[in-house]
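Novice: Predicted model and sequence below, questions to follow.
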Amino acid sequence: MAKSALDKDLKKVVRIEHATQDLTRSLTAPGLLILFLIGAVALASLSVASGPLAYLVVIAAVIAAYMALSIGANDVANNMGPAVGSRALTMGSAIAIAAVCEAAGALIAGGDVVRTISRDLLRPDAALPAIHFVLVMSAALLAAAAWIHLATFLGAPVSTTHSVIGGVIGAGVAAAGVKMVVWPVIGTIAASWVVSPVMGGLIAAALLGFIKWRILFQKDKVAAARRWVPVMVALMASVFAMYLATKGLSRVWKAPVSLTLVLGAAAFAAAYFASQPWMQVRGRRMENRRKDVSALFTLPLICSAALLSFAHGANDVANAVGPLAAIVSTAATGETSPDRVELPFWILLIGAVGISLGLALFGPKLIRTVGEKITKMDAIRAFCVALSAGITVLVASALGLPISSTHTAIGAIFGVGYLREFLTNKGVPNPAVRPRTLFLEPEKLNKTPEQAIANFRKRERRKLVRRQHVLGIVAAWVISVPATAMLAGLFYAVMAAFAG
């Protein structure tokens, strides 16, 4: 009897412990968010001298922190989704690697796009008071953050760059009319809706096709892998060396074109010769199976995902802190003169921490969408997606074409998915066009009509890309700019009314 009572008491204690742990986990995210926002307020308060616009800078710092959280929750999934979907990384490992690389990229090389966000979109004249320029940028940030937050909740990867640009345009028009906006930028953005996913998809499909024909479709896959995997690894090293030189490190070091090409060639040679002995050792333990060949791409995939995260942190942190930098500059000088925008370390710190925290707390949903729900990933397909993203950015930059990293990555995923679907269904009859012999001359097939129909249905075309995600994602891309523009215009009107 005493033992039974003791067991009941112990079970109650265990239930209380579990309930306490669940409560602690549920309070962790709100607690971290509150601490982060308080930290942003403290940094802004300590870094900005007192003045008539100082309180607006503090408010803008909170909005920028919200924007950074939204970017981390949505945009980073493009880099880590394929790696998680292919099982090359666990969700926890992907978040840890991405958080470190994103923060490092933002703090070491971040801010090169601040000029575009804070200067190239708007040309405010002297008639626009400083306070209204501050309100324009604050409304743009808030609208973009709210839109990205909604897209993340709905599971749609959107371009954070396009979101903040739409916000700046909408608030600018609300403040001073259409003359305030540099409208050719809109044409560039619209072009990137097509250029980015198409280029990303074609390059990713070409890479996957090359690997399939040169390695996976060969009779001796091990020998083919020994020959071509070092070449693919070297290509990855070369592309990302040039990618970092032209994009990832452009704020701290601008390499000339000739030096960038030399770096790419040197990285190719170094990676090729370094991977040869590694490939020979792995090759001796491999079986002549696709699974074993696919495992060879796991380490290169992880490296490419980390490098993409570093470059993303360096470039896209400006989407969160670019308008804030313009606000701080205007508050300090009292003039709407974006030509003199600087990027203090405390502003970069808000962007870096916010992106990493947003990824850790809210990123898994979009990571699963990108990595698992569009098409099935393995290490080879995910490697092609990551390498395609780097190549697309390099090619587009060289040709002067507009590009979106989000659209490029999603386009690459669709590219490998549709190639797989095409190869899988090659030679399979289209169920929409049934051959006449199926019904009129089944005796020629040595089958009864019922057997012929059953056999035909077994061979119907497989769909390896989920079509419902195509329409949803494309719709979110198209409406990002007008949606954030309208939101920003509304937010500006409200803010201007309160500001008097």
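Specialist: Sure, I can see it. Residues are numbered from 1 along each chain as shown.
Novice: Every contact and neighbour count from this point should use C-alpha atoms.
Specialist: Fine.
Novice: Please identify the buried residues of whichever strand or helix holds residue 206?
Specialist: Here residue 206 is covered by helix 184-211, with elements defined by DSSP states H and E. For helix 184-211, the buried set under the neighbour-count rule, 16 or more other CA atoms under 10 Å, comprises 186, 189, 192-209, 211.
Novice: Quick one: name whatever helix or strand follows that helix.
Specialist: Tracing the chain C-terminally past helix 184-211 and defining elements by DSSP H and E, one meets helix 221-243 next.
Novice: Give the other helices and strands that that next one contacts.
Specialist: helix 257-284, helix 290-295, helix 298-333, helix 379-399 (3 or more CA pairs under 8 Å, 6 or more residues apart in numbering; DSSP states H and E).
Novice: winner for burial among the ones you listed?
Specialist: helix 298-333 (a mean of 26; mean count of other CA atoms under 10 Å).
Novice: what's the angle from it to helix 379-399?
Specialist: Interaxial angle of helix 298-333 relative to helix 379-399 (axes from the mean of the first three to the mean of the last three CA atoms, to 10 degrees): 40 degrees.
Novice: okay, now the one to match up with it:
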Amino acid sequence: MNAELIVLLVVVVTALGFDFTNGFHDTGNAMATSIATGALKPKVAVALSAILNLVGAFLSVEVAATVAKGIVNLGEVSGEALLIIVFAGLVGGIIWNLATWLLGIPSSSSHALFGGLIGAAIAGLGMNGVEWSGVLSKVIIPALLAPVVAGLVAATGTWLIYRITSGVRDKTKESGFRLGQVGSASLVSLAHGTNDAQKTMGVIFLALVAHGTINADADMPFWVKLTCALAIALGTYLGGWRVIRTLGKGLVEIAAPQGMAAEASSAAIILTSSHLGLPLSTTHVATGSILG
């Protein structure tokens, strides 16, 4: 086994480790509001989220393509040097994920990964090592807009919900919307799989291109989709209870109608972004929706 193949294997395993931490870090995105309002019991919520993350990971590869080709300038580096840059970026992302998870901070796993890759590319290649146009249009601008748009959509949705159901008794309204939250929270989990699992797929694809196993125009290998889907689903099932506590109770106290509006808003924005190949922070979208 040559040295470059060993480096490739290390990068793939590290990428799946990042995917796993992404799963338990971001469980709160989908399920915090449902658990906080009593719509779902914690164990049921996390198991449901894990299954739907697994399914969602197979629905799209647009975000994976953005990560694979839109962050690191492939014209400036290849081979083992590119593998080392990818590995360094992953290590940075994992360390940030673990630190913020321990503190219960709902930070962005996605931006931790992008920051790691950008930093490693600059350190190894200089400023020309980064595809700055892709980073600006598909990472920075969506990062700034997503939580604001999510907050506005969720606020509008909540206002409409209370307006439409103003004549319904509070007890009936609360129980009905708790049932609705099961559907909206499930949709967020599905959306999370379409966006966040794709990021790790993109990184592994990048590593395979660097090794020469596939070329940059090849389709995403099935085994990459499967392993990334399983890693994020397992991480989701084990759960990020510290982050769930912060999102569910640490920001605001919410009722079931607000929770459903927040979840529906998050799901709509994440699914739209996945379709457009925009690797959003699902954490920031969910946080913006909850605040809205």
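Specialist: Alright, I've got the coordinates. On a predicted model such as this, the values are computed, not experimentally measured, just so you know.
Novice: Give me the TM-score for this pair.
Specialist: TM-score for the superposed chains, counting by TM-score structural alignment, normalised by the length of the second structure: 0.90, backed by 291 aligned residues with a CA RMSD of 2.5 Å.
Novice: out of the helices and strands packed on helix 221-243 of the first structure, nearest to residue 439 of the first structure?
Specialist: Closest approach to residue 439 of the first structure among these is made by helix 290-295 (38.9 Å; CA to CA).
Novice: after superposition, how close is that closest one to the second structure?
Specialist: For helix 290-295 of the first structure, the mean deviation from the second structure after alignment is 1.3 Å (mean CA distance after the TM-score superposition for the first structure).
Novice: tell me, that helix lands on which residues of the second structure?
Specialist: Counting by TM-score structural alignment, helix 290-295 of the first structure falls onto residues 170-175 of the second structure.
Novice: what do you get for stretch 196-213 of the first structure?
Specialist: Taken onto the second structure by TM-score structural alignment, stretch 196-213 of the first structure occupies residues 146-163 there.
Novice: Figure out the helix or strand that the residue nearest the centre of the first structure lives in.
Specialist: Nearest to the centroid of the C-alpha atoms of the first structure, with distances taken as CA atoms, centre = their mean, sits residue 78, at 3.2 Å. Using DSSP H and E, residue 78 of the first structure sits within helix 77-85.
Novice: got a list of contacts for that helix?
Specialist: Outside of helix 77-85 of the first structure, the residues within contact range by CA atoms under 8 Å, 6 or more residues apart in numbering are 89-91, 94-95, 98, 157, 301-302, 305-306, 308-309, 363-364, 366-372, 376-379, 382, 385-386, 406, 409-410.
Novice: likewise stretch 224-234 of the second structure?
Specialist: Stretch 224-234 of the second structure has contacts (CA under 8 Å, 6+ apart) with 16-17, 19-24, 49-51, 53-55, 57-58, 193, 197-198, 200-201, 204-205.
Novice: hmm, try it at 7 Å
Specialist: 16, 19-20, 22-23, 50-51, 53-54, 57-58, 197, 200-201 (CA atoms under 7 Å, 6 or more residues apart in numbering).
Novice: mean offset of that stretch relative to the first structure (after superposition)
Specialist: When the first structure is overlaid, stretch 224-234 of the second structure sits 2.0 Å from its aligned residues on average, using mean CA distance after the TM-score superposition for the first structure.
Novice: quick check: that stretch aligns to which part of the first structure?
Specialist: Aligning stretch 224-234 of the second structure against the first structure (TM-score structural alignment) gives residues 347-357.
Novice: Kindly report the same for stretch 255-264 of the second structure.
Specialist: Stretch 255-264 of the second structure corresponds to residues 378-387 in the first structure, going by TM-score structural alignment.
Novice: Secondary structure element holding residue 142 of the first structure?
Specialist: Here residue 142 of the first structure sits within helix 130-154, counting by DSSP H and E.
Novice: That helix vs the second structure, mean deviation?
Specialist: Here helix 130-154 of the first structure is compared with the second structure after superposition; its mean distance to the aligned residues, by mean CA distance after the TM-score superposition for the first structure, is 1.0 Å.
Novice: Counterpart of residue 26 of the first structure over in the second structure?
Specialist: With TM-score structural alignment defining the correspondence, residue 26 of the first structure maps onto no position in the second structure.
Novice: now residue 170 of the first structure
Specialist: Here residue 170 of the first structure is matched to residue 119 in the second structure, going by TM-score structural alignment.
Novice: which residues touch the residue nearest to its match when sequence neighbours are not counted?
Specialist: Residue nearest to residue 119 of the second structure in three dimensions, not counting chain neighbours: residue 89, with 7.2 Å by CA to CA, 6 or more residues apart in numbering. With contacts defined as CA under 7 Å, 6+ apart, residue 89 of the second structure is in contact with 113, 116, 117, 120.
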